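S.K.: Just to be clear, the model below is a prediction. Sequence and coordinates:
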Amino acid sequence: MVEKGFGLYIHWPFCTRICPYCDFNIYKDRGADTAKWTDAFISEINHWAVQTPGRRLTSIYFGGGTPSLAAPELVHTVINAARSAWPTNDNIEITLEANPTDAEQARFSAFHGSGVNRLSLGIQSFDDTALQFLGRNHTGHEARYALDLALKIFGNVTFDLIYALPDQTEEAWQSSLRKALSIGAPHLSAYQLTIEPGTAFEKAVERGTFAPADDDHGAALYDITQSEAERAGRPRYEISNHASPGFESRHNLTYWRGGDYIGIGPGAHGRVTIDGTRRATETHRAPQKYLTAVNDHGHGICLDDPLSRDDVFAEKLTMGLRMQEGVSLSQLEFAQLADRIKVLQADGFIEINGPHLSASAAGQRILNSLLSTLLI
């Protein structure tokens, strides 16, 4: 039996600078060899095509890093290789992440011509002071120009914002968010600033340079985000993601709904079902080690582990409860959690609609604690 469709994630690991809040697998761009990286990505696509014959590819996502630093011809060649390796729909979603500093009409048009039909802009803020704090190398004016250009060329555009910055008031965030939503992009991802281990911001907090927002203030800003996005016609469909109806990220919905996705490129993760077993995969993180592995073996995989039924269930809950629609559970799964669900429902944190379990608005605010309670 042919498995359901799947997404393809392609990790471009290079950035012009390392942002102080970022803990992704990224490296300073020192002039990547387009031919080598193109060949490596195609080798991995061919490897996975043999493992997943006949599967339908439903989305492609170029993430990073900053994949808009890659040559448009690399993107074009890799897209064609993927579409040759697997059956696809005519309306397959193909997303590329970009920085505002790469916003040139010729470059964006070249990416669009290569097959990219959805652009994700790493804007983070339209305020120059906030951008300087976040270590970004664009201005608010450049961010607005990039978003306007992307909307003109792609139409289907999303952008990121970061909130809960030091000393950011509720009024300031509300005003900033309203202006951002008024621009008209159909999708927005809004993330609360978190201090990740190993980042420059972690060291800054340890030195006392600044203090992160407390939980109550963060929750208040989160509530403002929900109400303003809803008012602007981009309701929340996932804890940090808002979209006009029909513009939800199909690729990310594959993650959150527990679907299969293949990850290629340095440090990319995947979840792939082969012969009825769901497997967790990961590639070598260091770019040169990854390239060497692909050259030697045809792939960069360094981890390929079968997931137990408990592992799959835990991931299903963890990802599914992030979504407004929640997660569909079998009778057996409901029975397994019955006592805990009953308590959380009585406390107003969980809602049940037929086979669907979802986190209420109150539950979304404490999602990590809620999941800990369900999965103990």
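M.R.: Okay, I see it.
S.K.: going forward, measure contacts and count neighbours with C-alpha atoms only.
M.R.: Fine.
S.K.: Going along the chain, name the strands of the stretch 1-150 of the chain.
M.R.: Using DSSP state E, counting those that start in this stretch, the strands of the stretch 1-150 of the chain run over residues 6-12, 14-15, 27-28, 57-64, 88-98, 118-124.
S.K.: Going along the chain, name the helices of the stretch 51-200 of the chain.
M.R.: 72-85, 105-114, 128-133, 140-153, 170-182, 200-207 (DSSP state H, counting those that start in this stretch).
S.K.: Report the separation between A49 and G198.
M.R.: 36 Å (CA to CA, to the nearest Å).
S.K.: The two: which has the busier surroundings?
M.R.: Set side by side, A49 and G198 show more neighbours around A49, with 16 against 12, by other CA atoms under 10 Å.
S.K.: Next, the contact list for the more buried one, please.
M.R.: 85-86 (CA atoms under 8 Å, 6 or more residues apart in numbering).
S.K.: and of the helices of the stretch 51-200 of the chain, who's closest to D305?
M.R.: helix 72-85 (24.0 Å; CA to CA).
S.K.: Next, the angle from the closest one to strand 88-98.
M.R.: Orientation check (axes from the mean of the first three to the mean of the last three CA atoms, to 10 degrees): helix 72-85 against strand 88-98 gives 150 degrees.
S.K.: residues in contact with helix 72-85?
M.R.: Residues outside helix 72-85 that contact it (CA under 8 Å, 6+ apart) are 34-35, 37-38, 41-42, 45-46, 49, 57, 60, 107, 110-111, 114-115.
S.K.: Among those, name the buried ones.
M.R.: The neighbour-count test (16 or more other CA atoms under 10 Å) marks 37-38, 41-42, 45-46, 49, 57, 60, 110-111, 114-115 as buried among those.
S.K.: returning to that earlier point: and the furthest pair within the contacts of helix 72-85?
M.R.: That would be A49 and R107, which, of these, are the farthest apart (CA to CA) at 30.1 Å.
S.K.: Buried residues of stretch 244-259, list them for me.
M.R.: Of the residues in stretch 244-259, 244, 247-259 count as buried by neighbour count, 16+ other CA under 10 Å.
S.K.: about what we covered before: how about JSON lines for the strands of the stretch 1-150 of the chain, with distance to N80 added?
M.R.: Converted to JSON lines, the strands of the stretch 1-150 of the chain look like this (distance: least, CA to CA, whole Å):
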{"stretch": "strand 6-12", "distance to N80": "13"}
{"stretch": "strand 14-15", "distance to N80": "22"}
{"stretch": "strand 27-28", "distance to N80": "27"}
{"stretch": "strand 57-64", "distance to N80": "11"}
{"stretch": "strand 88-98", "distance to N80": "11"}
{"stretch": "strand 118-124", "distance to N80": "16"}
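S.K.: Below is an additional structure, to be compared with the one above:
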Amino acid sequence: MRPPLALYVHWPFCVTKCPYCDFNSHVRAGVDEAAWTAALLADLAHEAALLPGHRLTSIFFGGGTPSLMPTATVAALIDAACRYWPADPDIEITLEANPSSVEAARFAGFAAAGVNRLSLGVQALDDAALKLLGRPHDLAQGLAALDVAQAQFPRVSFDLIYDRPGMTEPLWEAELARALAFGTDHLSLYQLTIEPGTRFAALHAKGQIILPDADTSANLFALTRQMTAAAGFAAYETSNHARLGAESRHNIAYWTYSDYVGIGPGAHGRRLGRASERLKKPEPWLAQIRELGHGIATDPALTPTERATEALVMGLRLAAGINREWFHHQTGTPLESATDGTRIAALVAAGLIEATPTYLRLTPPGQPLVDAILREIAA
């Protein structure tokens, strides 16, 4: 059986830069669509030449705002990828979208191109919150786009950001209840974080943005778990909730440390024991494609320690945790060698981690503390 492979395609352009966003996104007055299509296809061909004989399980168009991509570009990339690698009969092809009316009008074209899962950046069900978050759509546009998406795609997910300034448990309870009633099979629910270098970071430093306190944040996280579970959405990862069988197969490839290819500006990949990273800025990436035929900035081999650390960081976010046998197979390192046993024992005693001969996973009280726990246990 051919080894599985996931493909990530990064479209770096947005209409505006959201003040909380630290992703590799850029605002440009215009984009040469023909040049970008050719460049992405060249970057893809370079990776395909390195990885013959794999089996393609998923494609994910992320950004930036990939719903700004020409539908013909999306179709060309899907066709090329499926020529290079035999695709699973039920391959998952996801495209991230913003809910503006212009982008929603393209949904039928994306579906015709082969996209079968849409991830919609609704982000809030409140106009004041959307304005605070700097979103270029209002609630009416968000709900209209969701209706169009559900009519066009067999699988639809949407994102919400909670733990926003001024948010209380009753406010989030009402918003989440409304979200759960829309009938999608997947929700990504993220607590707002202040990322360095963003406009929110500057405002937060000046005291102009104040997030809920730690106790409120913990209560909001617990409320999220309680309500999604009651509605039949399992929290299969720290921030991702799905009905049975509707989990994002592409993202699970990351979290289980499977091989994946990343093309486009700033895209990362993990394949053949190496960590590829593309040039981040769109213009230098495009120039290097023309010169060298690929956009790779760095492509170092990963040491066993690096592989083990990455697999630990990704795998512990899953509700199922880390299977010890799987970890050893994926990284070549026993889980015991990648973790601090004394600290794990202390966290087990504190009720934050479960450790058995088969697996290591966070308990429900430990799940909202995943980042802090990872800092504690990494050897």
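M.R.: Cool, the structure landed. All figures in this text were calculated on a predicted structure; none of them were measured in a lab.
S.K.: Contacts only, for Y20 of structure 2.
M.R.: Counting by CA under 8 Å, 6+ apart, Y20 of structure 2 has contacts 133, 193-195, 198-201.
S.K.: Return the closest of those residues with respect to L374 of structure 2.
M.R.: Nearest to L374 of structure 2 among the contacts of Y20 of structure 2 is T193, at 17.7 Å by CA to CA.
S.K.: Pull the number of nearby residues for that closest one.
M.R.: As a burial measure, T193 of structure 2 scores 15 neighbours (other CA under 10 Å).
S.K.: Once you drop chain neighbours, what's closest to it?
M.R.: Of all residues beyond its chain neighbours, the one nearest T193 of structure 2 is Y20 (7.7 Å), with distances taken as CA to CA, 6 or more residues apart in numbering.
S.K.: name the element the most centrally placed residue in structure 1 belongs to?
M.R.: In structure 1, the centroid-proximal residue (CA atoms, centre = their mean) is N252; its distance is 6.3 Å. Using DSSP states H and E, N252 of structure 1 sits within helix 250-256.
S.K.: what range in structure 2 does that helix sit on?
M.R.: Aligned by TM-score structural alignment, helix 250-256 of structure 1 corresponds to residues 249-255 of structure 2.
S.K.: distance from the matching stretch to structure 1 after superposition?
M.R.: Mean deviation of stretch 249-255 of structure 2 relative to structure 1 after superposition (mean CA distance after the TM-score superposition for structure 1): 0.3 Å.
S.K.: Surely P52 of structure 2 and W85 touch.
M.R.: Yes - shown here, P52 of structure 2 and W85 form a contact pair, counting by CA atoms under 8 Å, at 7.3 Å.
S.K.: Those two: which is more packed in?
M.R.: Using other CA under 10 Å as the criterion, P52 of structure 2 and W85 rank with W85 on top: 19 against 12.
S.K.: Per the alignment, name the residue of structure 1 opposite L286 of structure 2.
M.R.: In structure 1, L286 of structure 2 lands on L291 (TM-score structural alignment).
S.K.: Look at its match and give its secondary structure.
M.R.: Following DSSP: H, G, I helix; E, B strand; the rest coil, the label given to L291 of structure 1 is helix.
S.K.: likewise the one 3 residues further on?
M.R.: Assigned by three-state DSSP, the conformation of V294 of structure 1 is helix.
S.K.: wouldn't it be in contact with Q288 here?
M.R.: No - the criterion here is CA under 8 Å, and V294 of structure 1 misses it with Q288 at 9.9 Å.
S.K.: These two: which has the busier surroundings?
M.R.: Ranked by neighbour count (other CA under 10 Å), V294 of structure 1 and Q288 place V294 first, with 23 against 11.
S.K.: what about that one, distance to L151 of structure 1?
M.R.: According to CA to CA, V294 of structure 1 stands 37 Å off from L151 of structure 1.
S.K.: And the residue nearest to T193 of structure 2, how far from Q191 of structure 2?
M.R.: Separation of Y20 of structure 2 from Q191 of structure 2 (CA to CA): 12 Å.
S.K.: where do the strands sit along the stretch 251-376 of structure 1?
M.R.: Counting by DSSP E, counting those that start in this stretch, the segments of the stretch 251-376 of structure 1 that form strands are 260-264, 269-274, 277-283, 301-306, 327-328, 350-353, 356-359.
S.K.: and the ones you listed, which is most packed in?
M.R.: Highest mean neighbour count among the strands of the stretch 251-376 of structure 1 (mean count of other CA atoms under 10 Å): strand 260-264, with a mean of 25.
S.K.: now that one against strand 301-306, angle please.
M.R.: Here strand 260-264 of structure 1 runs at an angle of 160 degrees relative to strand 301-306 (the same axes, to 10 degrees).
S.K.: Please name every helix or strand in contact with strand 260-264 of structure 1.
M.R.: Applying 3 or more CA pairs under 8 Å, 6 or more residues apart in numbering; DSSP states H and E, one finds that strand 260-264 of structure 1 makes contact with strand 6-12, helix 34-51, helix 250-256, strand 269-274, strand 277-283.
S.K.: Please tabulate those in TSV and include distance to A130 of structure 1 as additional columns.
M.R.: Shown next, in TSV, are those (distance: least, CA to CA, whole Å):
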stretch	distance to A130 of structure 1
strand 6-12	26
helix 34-51	34
helix 250-256	27
strand 269-274	31
strand 277-283	34
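S.K.: Ok, which of these comes nearest Y27 of structure 1?
M.R.: strand 6-12 (9.6 Å).
S.K.: Endpoints of stretch 176-193 of structure 2, how far apart?
M.R.: Terminal residues of stretch 176-193 of structure 2 are spaced 19 Å apart (CA to CA).
S.K.: Name the residues that touch it?
M.R.: Residues contacting stretch 176-193 of structure 2 (CA under 8 Å, 6+ apart): 20, 125, 150, 155-164, 221, 224, 227-228, 231, 233, 239-243, 246-247.
S.K.: Sitting in strands, which of these do you find?
M.R.: Mapping those onto strands (DSSP state E) picks out 155-162, 240-242.
S.K.: okay, among those residues, which ones form the most distant pair?
M.R.: R155 and Y162 (23.0 Å).
S.K.: Of the two, which one has the most company?
M.R.: For R155 of structure 2 and Y162, the more surrounded residue by other CA under 10 Å is Y162, and the numbers stand at 24 against 21.
S.K.: Wait, that one touches E173, no?
M.R.: No - with contact defined as CA under 8 Å, Y162 of structure 2 does not count as touching E173 (10.5 Å).
S.K.: what sits in contact with each of these two?
M.R.: Residues touching both Y162 of structure 2 and E173 (CA under 8 Å, 6+ apart): none.
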